[in-house]
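In: Dropping a prediction and its sequence here:
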Amino acid sequence: MRVGLFGTGPWARRAHGPGLAGHAGVELVGVWGRRPGAAAEVAAEFGGRAYPDQEALIADVDAVAIALPPALQAPLAAKAATAGRHLLLDKPLAATVEDAHAVADAVDAAGVASVVFFTLRFDAGSAAWIDRQAATGDWYTGRADWYGAVFGRPSPAASPYAASPWRQEKGGLWDVGPHALSVLLPVLGDVTEVHASRGAGDTTHLTLRHDSGASSTAVLTLTAPPAGAGVAIEFRGTHGVAAYPENLSGPATDSFHRAVDALIAAIAAPPGAAHPCDARFGARVTEILAAAEAALG
C-alpha cells in the first residue's frame, strides 16, 4: 500500500512516521507539511521524499495518513477521499460537526476505507480489555478519566505537545475526550444525553447517558499537576467492578501498526463492512464533543 504522510509534528514523528516506515505492507511515498524544511526532515528519517504540494502527494498514493490539527485534517481528508484515497486519520476527526460529516460523507460517496487512530482501540492489551467489557455487558455505570499534564508541568517545554495551538484552544475536552469516548461507547452504547461543567484550568467534567440505560462520567484535562496525571477507567455492574489495569498499553508505534493493519483489512473487506473506528464513528465522537462544548456555554 503506497501511503503519503501529511504532518510533521511530534505525533507524526512519534507514531505515524515510524509506524509507516516499519510496516512491511506499506511503502511510505512521501511527506507533506506546512513547513517544507520539517517535511524534508521527516522524509529523511522515515522514507519517501518531501512534497511541496498536497495534491501531488495525494495523486501518487493509495492512502493518506494524516497527523495534522483537526481543523486542517478534515478538509484534507475529504479531498483525499474524493480522489479515491483510503484514509488513516487521527482523533479528533474534525473541529466542527459540519467538517466531520463532510469527511464521513466523502468516504461513503467514494467507497474508500477509513480508520481513525483512537490509540487504545488499537493497542493490543487495551483493545482486548475493552472487547471483554463490551462482551460482558449489563453495566450500570462507567467512568473514563484522563488527567493529562501537557500544560500542568513546571515548564511547557517539558511536553512536546504544549506548543500546539489547537490544544491550547480546545483543551482536554477535544484532545483526550476522544480517548474516553472511544472506550465508553463500545461498552455502554451510544450517547443520548450530554451534560458538562468546568473545573480548574481546562478541566471538563462530563456526565453522559447511554442508549443501554447506563450512565458514565469523564474528567478530561491537560492541566493536571504531573504528580496527579494518569488515566482511570472502570465499569460497575452486576458482575462487579472492572478496572483498567495500570501500564496495560504498549508503545504508540505498535498501536499504529495495528491501525495500518486495520486499514489494509478494511480495504479488502466486502462493501459495507466498515471498521468500528471508521470516519463515521469519528464523526459521532465529534458530535458528542461539540454537544459538550455547547453545554459549557
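Out: Done, it's in.

In: drop to CA atoms for contacts and neighbour counts, all remaining ones
Out: Will do.

In: all strands for the stretch 151-297 of the chain, in order.
Out: Counting by DSSP state E, counting those that start in this stretch, the stretch 151-297 of the chain has strands at residues 191-198, 204-210, 215-221, 230-237, 240-243.

In: Take this one as well and set it beside the first:
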Amino acid sequence: MTTPSAPNTPLRIGLLGTGPWARNTQAPALAGHPGVRLSGVWGRRPEAAEELAAAHGTKAYSAEAGVDELFAASDAVAFALPPDIQAPLAVRAAAAGCHLLMDKPIATTVAGAREVAGAAERAGVASVVFCTLRFAPETARWIGEQAALDGWFTARAQWLGALYAPEAASEYAASPWRREKGGLWDVGPHVLSVLIPVLGEVTRVTAAPGPSDTTHLVLRHTSGASSTVTLGLGAPVAAAGVEIELRGEHGVVTLPEWGDAVGAFHGAVDALTEAVRTGVAHPCDVRFGLRLTELLAEAEARAGAETRADAGPPPAPGV
C-alpha cells in the first residue's frame, strides 16, 4: 500500500519513451495536467528525447544512467515503450520508489508481468495501467453504470483496426512488437478492461485464429454470462471499427463514443494521483495488468494450438 502524499502537491511524473504514442498522447497530457509536473523525458534515442523534452519545457534524459537519474527526479513514471522493454524498467522504477503509470499490456509474458506486480507490491508504490476505455470519461461512466447492474446474459465485442492496410498510412504500424503480437495483445486489453468489471472475472477462455492477425475469443465469466470477442489490426479500412454490446435483463446497451486519447490519459493520471494521495489501490493497477497478461497468453496458446491443428501433422521423416 502506498503512503499518502501531501495534498495539493504536484506529482512529479517522468516519461519514458519518445515514439508516436509518447509524442501524441502521454507528453501533452502530462505537460497539460494541472496536478502534475512533467519531470523529464527519457528515450533510447538521445535526439528524440531532446526534441520531445524541449517541446514541453522539461529536461531530457538518455542512455542507461539517465533512467536512474529520471527516477531520482520523479515521484512517478509513465511509460510509452514496447511492453517487454517497459516491464524490466518498471521493476527498476518501483525499486527506486516511483509510482507506475504503465501502458497496456504491461508485458507479453506472464513471468514479466509477475515481476512487475511483485516489484510494485514489495516497494508499496501505486500503479495504474492505461486501458483507454477505463479512463475516457464517457466510457468510464458507462462501465460503472453497467457494472452496477445484475442480470447480464451475454456480450459481444469487436475491435478491428486497419493499421496495416496500405491506404491507412498509420505511424503506429511501424511498431515491431505490435506487428509480432497482433490485435490480441494490442487491443485485447482494452476490451477485457470493459468486460471484466461488468461481467466478472474470466473463468474459461476459448480462442481461434481468423484472417490476418485476427483472433476470436469465447469467454465465460463468474457472473454466469458469456462473451464473444473479435480482435485484429489487419482488417480492411472499410471493415474497421469498435463495438461492445451487452444484453441482459435490462435490454441491450452499447458502448458510447469516447473522446481523444489525451483526455483518457488525463483520467489515468487523475487515477494514479488519487491512489498516491489516498493509499487506496485502483482496480486497473498492475495486478489487473498481470491478470490481463495471463488471459492473453492463454488465448494466444489456444489460438496457436488451433493453427497447428489446421496445418495437420508434420511430414514423416525423409518425405
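Out: Great, that's in hand. Small disclaimer: the values here were computed from a predicted structure and weren't measured.

In: What is the neighbour count of A168 of structure 2?
Out: Residues lying near A168 of structure 2 (other CA atoms under 10 Å) number 13.

In: The nearest residue to it once chain neighbours are set aside and H250 of structure 2: what is the separation?
Out: Among residues not flanking A168 of structure 2 along the chain, A162 sits closest, at 6.6 Å (CA to CA, 6 or more residues apart in numbering). Applying CA to CA, to the nearest Å, the value for A162 of structure 2 to H250 of structure 2 is 33 Å.

In: again with W142 of structure 2
Out: 14 Å.

In: Mind checking which of those two has more residues around it?
Out: The residue with more neighbours, out of W142 of structure 2 and H250, is W142; 17 against 13, by other CA under 10 Å.

In: what lines up against the more buried one once you look at structure 1?
Out: Mapped onto structure 1 by TM-score structural alignment, W142 of structure 2 lines up with W129.

In: so which strand or helix has that match?
Out: Under the criterion of DSSP states H and E, W129 of structure 1 resides in helix 124-136.

In: so after that helix, what's the next helix or strand?
Out: Immediately after helix 124-136 of structure 1, counting by DSSP H and E, sits strand 139-147.

In: What range does that next one cover in structure 2?
Out: By TM-score structural alignment, strand 139-147 of structure 1 lines up with residues 152-160 in structure 2.

In: Mind reading off the mean deviation between the matching stretch and structure 1?
Out: On superposition with structure 1, the mean distance recorded for stretch 152-160 of structure 2 (mean CA distance after the TM-score superposition for structure 1) is 0.9 Å.

In: contacting residues around that stretch?
Out: Stretch 152-160 of structure 2 is contacted from outside by 183, 187, 191, 195, 199, 224-235, 239-250, using CA atoms under 8 Å, 6 or more residues apart in numbering.

In: how about a cut-off of 6 Å?
Out: Stretch 152-160 of structure 2 is touched from outside by 225-233, 240-248, with contacts defined as CA atoms under 6 Å, 6 or more residues apart in numbering.

In: Quick check: the spatially most central residue of structure 1 vs F235 of structure 1, distance?
Out: When CA atoms, centre = their mean is applied to structure 1, the residue found nearest the centroid is K91 (2.6 Å). Distance of K91 of structure 1 to F235 of structure 1, computed by CA to CA: 23 Å.

In: now swap in A124 of structure 1 and tell me
Out: For A124 of structure 1, the distance to F235 of structure 1 - CA to CA - is 20 Å.

In: So which of those two has more stuff around it?
Out: F235 (23 against 15).

In: If we ignore the residues flanking it in sequence, what's nearest whatever residue of structure 2 lines up with that one?
Out: In structure 2, F235 of structure 1 lines up with L246, judged by TM-score structural alignment. Spatial nearest neighbour of L246 of structure 2, chain neighbours left out: A155 (4.4 Å); criterion: CA to CA, 6+ apart.

In: Does V115 of structure 1 touch D278 like I think?
Out: Yes: V115 of structure 1 lies in contact with D278 (CA atoms under 6 Å); the separation is 4.5 Å.

In: Just want to know which of those two has more residues nearby.
Out: Neighbour count, other CA under 10 Å: between V115 of structure 1 and D278, V115 has more, with 27 against 23.

In: element containing that one?
Out: Assigned by DSSP H and E, V115 of structure 1 falls in strand 114-117.

In: on average, how far is that strand from the matching bit in structure 2?
Out: So strand 114-117 of structure 1 averages 0.5 Å relative to structure 2 (mean CA distance after the TM-score superposition for structure 1).

In: Can you check which part of structure 2 that strand sits on?
Out: Strand 114-117 of structure 1 covers residues 127-130 of structure 2 once aligned (TM-score structural alignment).
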